[in-house]
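In: with the sequence up front, the predicted model follows.
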Amino acid sequence: MTSAKPFDNQIAVVTAGAQGIGLAPARRMAEEGAIVIIADRAADATQATVDRLRDNGCDVHAAIFDLEKCEGATELYRTVADQFGQIDVAVHNVCGTIWAKPYWDSTPDEICAEINRSVWPTLWCRHAVLPYMLAAGRGSVVNIGSVATRGVNKTPYPAAKDGVAALTAALSLNWKPAVSELAVCDLTVAYPGCRK
């Protein structure tokens, strides 16, 4: 007789789960029984991670989408719902500083690129997944935040990450009356060597 695992029979989506911070929850949930979908736009890196985790007995799948676009997030969650019939956990992790430089030396295109990477994937993914969880009456959403929002030469990135924190707080209040079993939280991650 096998003992039940915490994530047995659950479908979990982890964005940017092929490496770094996103890989940890993807691996852990898969080891604890979840079917995990790793969503990213880097096809080769994502498939390599999926292959490694499968070699360790994990049930993981690659989903290649550009989550900076509404269409990418919508198609991701539509695909997962169609293929697996449910979405129990969504971990939104896409982010990262592209250029560390004084704000006044940043070009408008660089500022837009930083915001596009660090805020839009979470906004679009949250917008795309919540209808499925509302329909099911349950689900858990984790948005990855950062304490590196006051770092030197990082201005667009903290603006984006503080926006993600505000989104998380607002939605946790707005959705609570609608779904009693919908958990929404912000996991703030401390990077080694970051300045608080």
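Out: Yep, that arrived. Numbering: from 1, shown residues only.
In: make it CA atoms for all contacts and neighbour counts henceforth
Out: Noted.
In: quick check, residue 30 in contact with residue 37.
Out: No: counting by Cα atoms under 8 Å, residue 30 stays clear of residue 37, with 9.4 Å between them.
In: intersection of neighbour lists for those two?
Out: Common neighbours of residue 30 and residue 37, using Cα atoms under 8 Å, 6 or more residues apart in numbering, are residue 60.
In: can you spell out which helices and strands pack onto the helix or strand hosting residue 121?
Out: Residue 121 belongs to helix 120-136 when assigned by DSSP states H and E. Contacts defined by 3 or more Cα pairs under 8 Å, 6 or more residues apart in numbering; DSSP states H and E place helix 120-136 against helix 70-84, strand 89-92, strand 138-146, helix 156-175.
In: residues in contact with the shortest one?
Out: Going back to what we said before, that points to strand 89-92. 10-16, 121-122, 125, 129, 139-144.
In: secondary structure class of the nearest residue to residue 18 once chain neighbours are set aside, three-state.
Out: Spatially, and ignoring its direct neighbours in sequence, residue 18 is nearest to residue 46 (4.9 Å; Cα to Cα, 6 or more residues apart in numbering). Three-state call for residue 46 (DSSP: H, G, I helix; E, B strand; the rest coil): helix.
In: what is the burial count for residue 46?
Out: Neighbours of residue 46 under the rule other Cα atoms under 10 Å: 21.
In: and it, what does it touch?
Out: 17, 18, 38, 39, 40, 62, 64.
In: same list (these) but as JSON lines, adding secondary structure.
Out: Shown next, in JSON lines, are those (three-state DSSP):
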{"residue": "17", "secondary structure": "coil"}
{"residue": "18", "secondary structure": "coil"}
{"residue": "38", "secondary structure": "strand"}
{"residue": "39", "secondary structure": "strand"}
{"residue": "40", "secondary structure": "strand"}
{"residue": "62", "secondary structure": "strand"}
{"residue": "64", "secondary structure": "strand"}
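In: buried residues in the strand or helix carrying residue 26?
Out: Assigned by DSSP H and E, residue 26 belongs to helix 20-31. Judged by neighbour count using 16 or more other Cα atoms under 10 Å, the buried positions of helix 20-31 are 22, 23, 25, 26, 27, 29, 30, 31.
In: try stretch 128-135
Out: Those would be 128, 129, 130, 132, 133, 134, for stretch 128-135 by 16+ other Cα under 10 Å.
In: coming back round to it: pick the most deeply packed of the helices and strands packed on helix 120-136.
Out: strand 89-92 (a mean of 25; mean count of other Cα atoms under 10 Å).
In: and here's the other structure:
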Amino acid sequence: MASPFDLTKRMALVTGGGRGIGAAIVTRLAEAGAHVVIANRSQDVADALAVDLSRRGLGVSTTTFDRLDRSGLGDLVDRVISRFDRLDILVHNAGGCPWAALDDLDEDRLEQALSINLTSAIWLIQSAVPHMRARRYGRILVTSSISSRLAMGGGAHYSVAKAGVNAFIRGAAFELARDGITANVVEPGFISKPGRGSLSTADNLSRIARHIPMGRIGTADDVAYAMLYLASEQASYVTGQTIVVDGGTTLPETGFAVERQWG
């Protein structure tokens, strides 16, 4: 089925694009006509996705992504510009968290959570903006999380990092509004990640789904289609916003409200 959004001739970079949500974002952008550079820590994972998409006639390339400091992320953007001479769409999807209860949180875990989720987004966007500004066009997108607004045991530092992402994007969007550049965030809720962690077991997924108003766990495509919209011309007047993709998880006062409504 043809995409309702046309990204023909657009150049996109997706970090953490090798699997899961990232792979879905890469796929939907490429299906809409963009050439997508998959930046992933595991080159093998990125290459496998690129092979599958290339067989479908979609435009994709790969590059390594293993340094989260300012210099490393600047180098990532420079490599894309050197090869393709432009960067129209930037999706910072890479993220994660070393879980730790408050009593066990140490400097290394806090720094890792902030680096993976927040400071990497800041340095990557800072590196991309001059190239977008030169063309008076850009779409900046970041994958955040509903953890930015909800408490989660063992993840207070992750919540801080994602809330920081949301605040940074609002500020960046304001500064870039006259430059033809939009900046937005997508906050996924519970998204199915088959075979990855204890939350991916059938029993746990079923238990979680009972507390989601829509009654199901989200899919990577649920997030990817929101990203596709925000990357499109149709979203040219949308900036500094957060789209929550969570099946209604953040709507009820508590999980008990869902049980009262649907049993």
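Out: Happy to help now that I have it. Here the structure is a predicted model, which means the values were calculated and not measured.
In: just give the TM-score of the two.
Out: The TM-score (TM-score structural alignment, normalised by the length of structure 1) is 0.90; 192 aligned residues with a Cα RMSD of 2.1 Å.
In: so which of the helices and strands packed on helix 120-136 of structure 1 gets nearest residue 193 of structure 1?
Out: strand 138-146 (12.6 Å; Cα to Cα).
In: now the angle from that closest one to helix 156-175?
Out: 160 degrees (axes from the mean of the first three to the mean of the last three Cα atoms, to 10 degrees).
In: mind reading off the mean deviation between strand 138-146 of structure 1 and structure 2?
Out: For strand 138-146 of structure 1, the mean deviation from structure 2 after alignment is 0.9 Å (mean Cα distance after the TM-score superposition for structure 1).
In: that strand - contacts with which helices or strands?
Out: Partner elements for strand 138-146 of structure 1 (3+ Cα pairs under 8 Å, 6+ apart): strand 89-92, helix 120-136, helix 156-175, strand 181-189.
In: buried stuff in stretch 90-102 of structure 2?
Out: Here stretch 90-102 of structure 2 shows 90, 91, 92, 93, 94, 95, 97, 99, 100 as buried, counting by 16+ other Cα under 10 Å.
In: does the fourth one touch residue 18 like I think?
Out: Which is residue 93 of structure 2. No: between residue 93 of structure 2 and residue 18 there is no contact, the gap being 10.2 Å when judged by Cα under 8 Å.
In: quick test: name the residue nearest the centre of structure 1.
Out: The centroid of structure 1 falls nearest to residue 92 when counting by Cα atoms, centre = their mean (1.3 Å).
In: distance of it from residue 106 of structure 1?
Out: For residue 92 of structure 1, the distance to residue 106 of structure 1 equals 27 Å [Cα to Cα, to the nearest Å].
In: quick one, what contacts residue 98 of structure 2?
Out: Contacts of residue 98 of structure 2 by Cα under 8 Å, 6+ apart are 109, 112, 113.
In: apply 10 Å and report the result again.
Out: 105, 108, 109, 110, 111, 112, 113, 154, 155, 157, 158 (Cα atoms under 10 Å, 6 or more residues apart in numbering).
In: quick one: which of these is nearest to residue 186 of structure 2?
Out: residue 158 (15.8 Å).
In: isn't the closest one up against residue 97?
Out: Yes: if you go by Cα atoms under 10 Å, residue 158 of structure 2 and residue 97 touch, sitting 6.1 Å apart.
In: between those two, which contacts overlap?
Out: Counting by Cα under 10 Å, 6+ apart, the residues touching both residue 158 of structure 2 and residue 97 are 109, 110, 112, 113, 114, 116, 117.
In: residue 154 is in contact with the second one, correct?
Out: No: the pair residue 110 of structure 2 and residue 154 fails to qualify as a contact (Cα under 10 Å) at a distance of 11.6 Å.
In: what do the two both touch?
Out: 97, 98, 99, 100.
In: and which of the residues you listed is nearest to residue 86 of structure 2?
Out: residue 97 (31.4 Å).
In: so that closest one, which of the three states?
Out: coil.
In: so what's it up against?
Out: 109-110, 112-117, 154-155, 157-159, 161.
In: let's see 7 Å
Out: Residue 97 of structure 2 makes contact with 113, 158, according to Cα atoms under 7 Å, 6 or more residues apart in numbering.
In: could you find the counterpart of it in structure 1?
Out: In structure 1, the residue equivalent to residue 97 of structure 2 is residue 97, according to TM-score structural alignment.
In: and the closest residue to residue 160 of structure 2 other than its chain neighbours, how close does it get to residue 203 of structure 2?
Out: Leaving aside its sequence neighbours, residue 160 of structure 2 sits nearest to residue 148 (Cα to Cα, 6+ apart; 6.6 Å). Per Cα to Cα, residue 148 of structure 2 is found 26 Å from residue 203 of structure 2.
In: neighbour count: those two, which is higher?
Out: Of the pair residue 148 of structure 2 and residue 203, residue 148 is the one with more neighbours under other Cα under 10 Å, namely 20 against 11.
In: distance of the more buried one from residue 67 of structure 2?
Out: The value you get for residue 148 of structure 2 to residue 67 of structure 2, if Cα to Cα is used, is 24 Å.
In: residue 260 of structure 2 now?
Out: Distance from residue 260 of structure 2 to residue 67 of structure 2, by Cα to Cα: 47 Å.
In: who's more crowded, the two?
Out: residue 67 (15 against 8).
In: got a list of what that one touches?
Out: Per Cα under 7 Å, 6+ apart, neighbours of residue 67 of structure 2: residue 73.
In: could you rerun that using 10 Å?
Out: 41, 73, 74, 75, 76, 116, 120.
In: in structure 1, which residues correspond to stretch 226-234 of structure 2?
Out: Going by TM-score structural alignment: stretch 226-234 of structure 2 matches no residues.
In: helix, strand, or coil at the closest residue to residue 162 of structure 1 other than its chain neighbours?
Out: If the residues on either side of it in the chain are set aside, residue 162 of structure 1 comes closest to residue 149, at 7.4 Å by Cα to Cα, 6+ apart. For residue 149 of structure 1, the assignment made with three-state DSSP gives coil.
In: surely residue 57 of structure 1 and residue 30 touch.
Out: Yes: contact status for residue 57 of structure 1 versus residue 30: in contact at 8.8 Å, counting by Cα under 10 Å.
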